[in-house]
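K.L.:
here is a sequence with its predicted model. Questions after.
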Amino acid sequence: MSRQFARLGGVSLLALTLAGCASFTKDGGMSPVGAQVSSALGANAVKIASKADAQAANARVRALLAKPLSADSAVQVALLGNRNLQAEYNALGISEAAFVEASLPPNPGISLGGTLREGSLEIERRVVGSLLSLLTLPARKAIAEKEFEAARYRAVGATFRQAANARKAYYKAVAARHRVAYLERARASADAAADLTRKLGETGAATKLDQARAGAFNAETSSQLATARLEAGVTREALTRELGLWGADTTYKIPDRLPGLPKKLQTSDQAETEAIRKRVDLISARLELDALARQLKLDNATRYVSAFQLAGFANFERTKNDHGEVEKDYPKGGVLDLELEIPIFDLGETTRRRNAETYMQAVNRFAAKAVNIRSEARAALLAYRAANDIARQYRGSIIPLRKVISEEAQLQYNGMLIDVFELLTTTREGIETNVAAIEAQRDALLAGVDYQSAIIGGGSGGGDE
């Protein structure tokens, strides 16, 4: 009867233990990641875990590349094609495996031993299980669950970072192409001016000095164009890397003009408060801090017991006849053995001190991160507003004035009121102003990306790494 009760109790304990075991999700924990990314960016985060997933992702990428890329479509291509981002999703799957593993009871061990004595074989069978691991299973599962949740936010942060990097690379590549397109028009004008001046020199209407100035201006413009083309090639390759493209897919098209500035800045005077609430790297750090606190509490609770194993022995004696055949097994009883390490020298004080310092170290780093995030949000807001003001000043005031100056200078040159030098100087200044306007527009768009990253996470210097 007592054996039946013991067996029933063991089965009940095993059933209760297995009932608390976690199971793997169908998508490796990606559903919450995809939902948050879609809400914040309007793009889809997809983990490529099979050949079918890869084929579907490639088909969508090809469809997006069939048309000239926009900033949004570039972000979507990067989320589908960048392998570094897929590696971050694999890290999430690894964390899920650790969570499921932590929820499982420890595997028992079985050992067999035998002793041969005067023609008889004495066999010892041992089943060993860690009682401490079983008792601390709920606590270890809760810790692993926190760590898995933190890993989800790290995956979200990695997705935000990849999206921001792709968008910024796109704006840089388009700005470089925009600069090339403008300088090509400027060089065509410089070629025409140099050719006209040379012909006038042949008739004596233009001096050697005028011809030299026109030729130098043409050469300088050509040099600027060559530099711009180099930058366009380099920035396009940087964009290609962020998109994760290779082979025939690298022939994608991008526009030769930057998109316009937003009519109204979507900023908040409470940027730092919003960043503290939304930044995924801070949320992840908070979850990691909670997991550490639980872990250290568990260590404190078990610091006096560093080895706690329960072993069950079953002994029986096996005899053989004169022909070497086994006659019968004679059970010799069972033994219950409890192994416990006695804390004589280390009473656990070193563990307690180490845990306290480890936790306070993590708390201080978390507090420092929160302070830095507040400052990053304020700085990003200032930069975003200033960059937009500068770009709008160029577009609304400086460029129109430069256009008037160029037109008046041409009229005065045609009326022989100014010489070639003044006309070329005015034209050179106009080129520099237009190039600066393109760069200001690019910087304003980049500042917008940095501002969004400072609020939701994903910035290269915002602690998401």
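P.N.:
That came through fine. Residues are numbered from 1 along each chain as shown.
K.L.:
contacts, neighbours, all on C-alpha from now
P.N.:
Fine.
K.L.:
where along the stretch 1-150 of the chain do the strands fall?
P.N.:
109-117, 120-130 (DSSP state E, counting those that start in this stretch).
K.L.:
another one to put next to it:
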Amino acid sequence: MAAIALRRHLAAPLLLLLGGCASFTPDGGMTPVANQVAGETGASVLKISSTEAAAEAQARVAALLSRPLDARAAAQIALLSNRGLQAQYNALGISEADYVAASLPPNPVFGVERLSGGGELDIERRLAANLLALLTLPARTEIAKSQFEAARQRAVEATFRTAAEARRAYYRAVAARQTEVFLESARRIADAAADLTVKLGETGAATKLDQARASAFYAEVSSTLAQARLASATEREALTRSLGLWGADTAFRLPSQLPRLPGRLRSVGHVEAEAVMRRTDLIAARLELDALSKTLGLTEATRFVSLIDGAYRSNYQRAGNETLRPSGFELEVQVPLFDLGETKVRRGAEVYMQAVNLLMEQAVNVRSEARAAYVGYRARYDIARQYQAKILPLRKIINEQALLQYNGMLIDVFELLTTERESIDSSVAAIAAQRDFFLAEVDFETAITGGGSGRAMVASAASPSAESD
């Protein structure tokens, strides 16, 4: 009867605790991540956790690879194929499992002991549970929930970073290819100039000095072209790694030149406020700090008692013709004679203040990064626009006039070749300036939303956890 009464008394609290337990989401917590990424970038994400999901991702990648890539398609392919990003999604699933586990009551321990001898029989049944873990269950659940929310923001940040790195690699690869194509054209011109100078030398119209200068010009352009080819191959491989492609998929096609500069820049009223409000790494750091605060509160609440075990005992004893069924409770409390919990409280306070200081440092850095990125974005645009609107058109005029003067025998081969060399340098610099603008644009976006190359906060370096044992 005592056992029945005990079960009745425990049934209601257990049902209440089980009702508050967290449950697994169908997609491992990915829905909020997908919604936030789609809202910020317009791209879609997919966690590859089955053969069906893998087949879907491959089909979507194949469709994007069927035409020449642009920056948007490159970012989308990376979100579908990059396995490093998938590992970040696995980390989110691990955090969800920890959250669900933290919301569950501690498992009871059931033991049976049987002793016999001399005509006596003693059977002991014991049901034990960690009562302190049960009492601190709501607090530990809240801590795990904050950590899970922080893990979601880290997954979003990893997604932004993967997309940004793919776009950067795309712009570098296209710029390297455009430079290579331009220098191939320049080498053909240098080759023709060298051949013409040799023929003029045979007729006496060009000196040996003129011939040597033309040949040196051709050799220098050829050397620069070889370096450009190396850079083009290297940047393409970097893009391939960023996209997560291999096998036949590495034969993707790139456009022959970078996109045109936009007609005007995007204006942002308060870049600092936007960054502080929207940066995913800063949001994650705040959530991690909240979890640390709750952990410290739990540590202070349990500083004097770190172990309470409760047990229900029910025995069956038989000696001769006499049978006894004694039952009762057992309570085990750890007595803090030497450690009164001060070490845990002091450690928790230092860990919390460490996280506070790191968060404040990160907030300062975020503001500075946003300002610097915006300045770089505007400056790179002005530089690239200067090349497109003024320097290259002027170089074209200079080349045309130099050729006319050479044909009129007003300048020699040296001046003509010098003019052509300067024109080549300006064209290569213009491609680099255009590339740098698009890279600065990516940096500006990531400085506002997150996923850039800035140093992330190490709020979880001290391994926040609720020590209840």
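P.N.:
Thanks, I have it. All of these numbers come straight from a predicted model, not from anything done at the bench.
K.L.:
TM-score for the pair, please.
P.N.:
The TM-score (TM-score structural alignment, normalised by the length of the first structure) is 0.96; 458 aligned residues with a Cα RMSD of 1.5 Å.
K.L.:
give me the mean distance between the strand or helix carrying residue 197 of the first structure and the second structure.
P.N.:
Following DSSP states H and E, the helix or strand that holds residue 197 of the first structure is helix 137-203. When the second structure is superposed, helix 137-203 of the first structure averages 0.5 Å from its matched positions, counting by mean Cα distance after the TM-score superposition for the first structure.
K.L.:
in what helix or strand does residue 316 of the first structure lie?
P.N.:
Assigned by DSSP H and E, residue 316 of the first structure falls in strand 308-320.
K.L.:
an error on my part: the question was meant for residue 421 of the first structure.
P.N.:
Residue 421 of the first structure is part of helix 420-456 when elements are defined by DSSP H and E.
K.L.:
and residue 265 of the first structure, what does it touch?
P.N.:
Going by Cα atoms under 8 Å, 6 or more residues apart in numbering, residue 265 of the first structure touches residue 385.
K.L.:
so it, which state does it fall into?
P.N.:
Using DSSP: H, G, I helix; E, B strand; the rest coil, the structure places residue 265 of the first structure in coil.
K.L.:
any idea how far the residue mapped onto it from the second structure is from residue 107 of the second structure?
P.N.:
Structural alignment (TM-score structural alignment) places residue 265 of the first structure against residue 265 in the second structure. As judged by Cα to Cα, to the nearest Å, residue 265 of the second structure and residue 107 of the second structure stand 60 Å apart.
K.L.:
same question for residue 302 of the second structure.
P.N.:
Using Cα to Cα, residue 302 of the second structure is found at 20 Å from residue 107 of the second structure.
K.L.:
look at those two and report which has more neighbours.
P.N.:
Shown here are residue 302 of the second structure and residue 107; by other Cα atoms under 10 Å, residue 302 has more neighbours (20 against 10).
K.L.:
and that one, what's its match in the first structure?
P.N.:
Matched to the first structure by TM-score structural alignment, residue 302 of the second structure sits across from residue 302.
K.L.:
so that match versus residue 291 of the first structure, what's the distance?
P.N.:
Remark: distance between residue 302 of the first structure and residue 291 of the first structure (Cα to Cα) = 17 Å.
K.L.:
likewise for residue 204 of the first structure?
P.N.:
Relative to residue 291 of the first structure, residue 204 of the first structure is positioned 86 Å away (Cα to Cα).
K.L.:
have a look at those two and say which one is more surrounded.
P.N.:
The neighbour comparison of residue 204 of the first structure against residue 291 (other Cα under 10 Å) goes to residue 291, with 22 against 10.
K.L.:
in which helix or strand does that one reside?
P.N.:
In this structure, residue 291 of the first structure sits in helix 280-301 according to DSSP H and E.
K.L.:
give me the mean distance between that helix and the second structure.
P.N.:
Taken over the aligned residues, the distance from helix 280-301 of the first structure to the second structure averages 0.4 Å (mean Cα distance after the TM-score superposition for the first structure).
K.L.:
next, the angle helix 137-203 makes with that helix.
P.N.:
Between helix 280-301 of the first structure and helix 137-203, the angle comes out at 150 degrees (axes from the mean of the first three to the mean of the last three Cα atoms, to 10 degrees).
K.L.:
contacts made by helix 280-301 of the first structure with the rest, please.
P.N.:
So helix 280-301 of the first structure is contacted by 136, 139-140, 143-144, 146-147, 149-151, 153-154, 156-157, 276, 351-352, 355, 359, 362-363, 366, 369-370, 456-457, 463-464 (Cα under 8 Å, 6+ apart).
K.L.:
tell me the counterpart of residue 387 of the second structure in the first structure.
P.N.:
Correspondence of residue 387 of the second structure to the first structure, assessed by TM-score structural alignment: residue 394.
K.L.:
find the nearest non-adjacent residue to its match, please.
P.N.:
residue 437 (5.6 Å; Cα to Cα, 6 or more residues apart in numbering).
K.L.:
now which residue in the second structure aligns to that neighbour?
P.N.:
Aligned counterpart of residue 437 of the first structure in the second structure: residue 430 (TM-score structural alignment).
K.L.:
that match: what's it in contact with?
P.N.:
Counting by Cα under 8 Å, 6+ apart, residue 430 of the second structure touches 384, 387-388, 392.
K.L.:
of these, which is the most crowded?
P.N.:
Counting neighbours by other Cα under 10 Å, residue 384 comes out on top of the contacts of residue 430 of the second structure with 22 neighbours.
K.L.:
and the gap between that residue and residue 281 of the second structure?
P.N.:
According to Cα to Cα, residue 384 of the second structure stands 31 Å off from residue 281 of the second structure.
K.L.:
residue 223 of the second structure now?
P.N.:
According to Cα to Cα, residue 223 of the second structure and residue 281 of the second structure sit 45 Å apart.
K.L.:
what of residue 363 of the second structure?
P.N.:
10 Å.
K.L.:
look at the two and report which has more neighbours.
P.N.:
Legend: neighbour count by other Cα under 10 Å for residue 363 of the second structure and residue 281, higher for residue 281 (27 against 19).
K.L.:
in the first structure, which strand is the longest?
P.N.:
Counting by DSSP state E, the longest strand found in the first structure is strand 326-340.
K.L.:
buried ones in stretch 303-315 of the second structure?
P.N.:
With burial defined by 16 or more other Cα atoms under 10 Å, the residues of stretch 303-315 of the second structure counted as buried are 303-308, 310-315.
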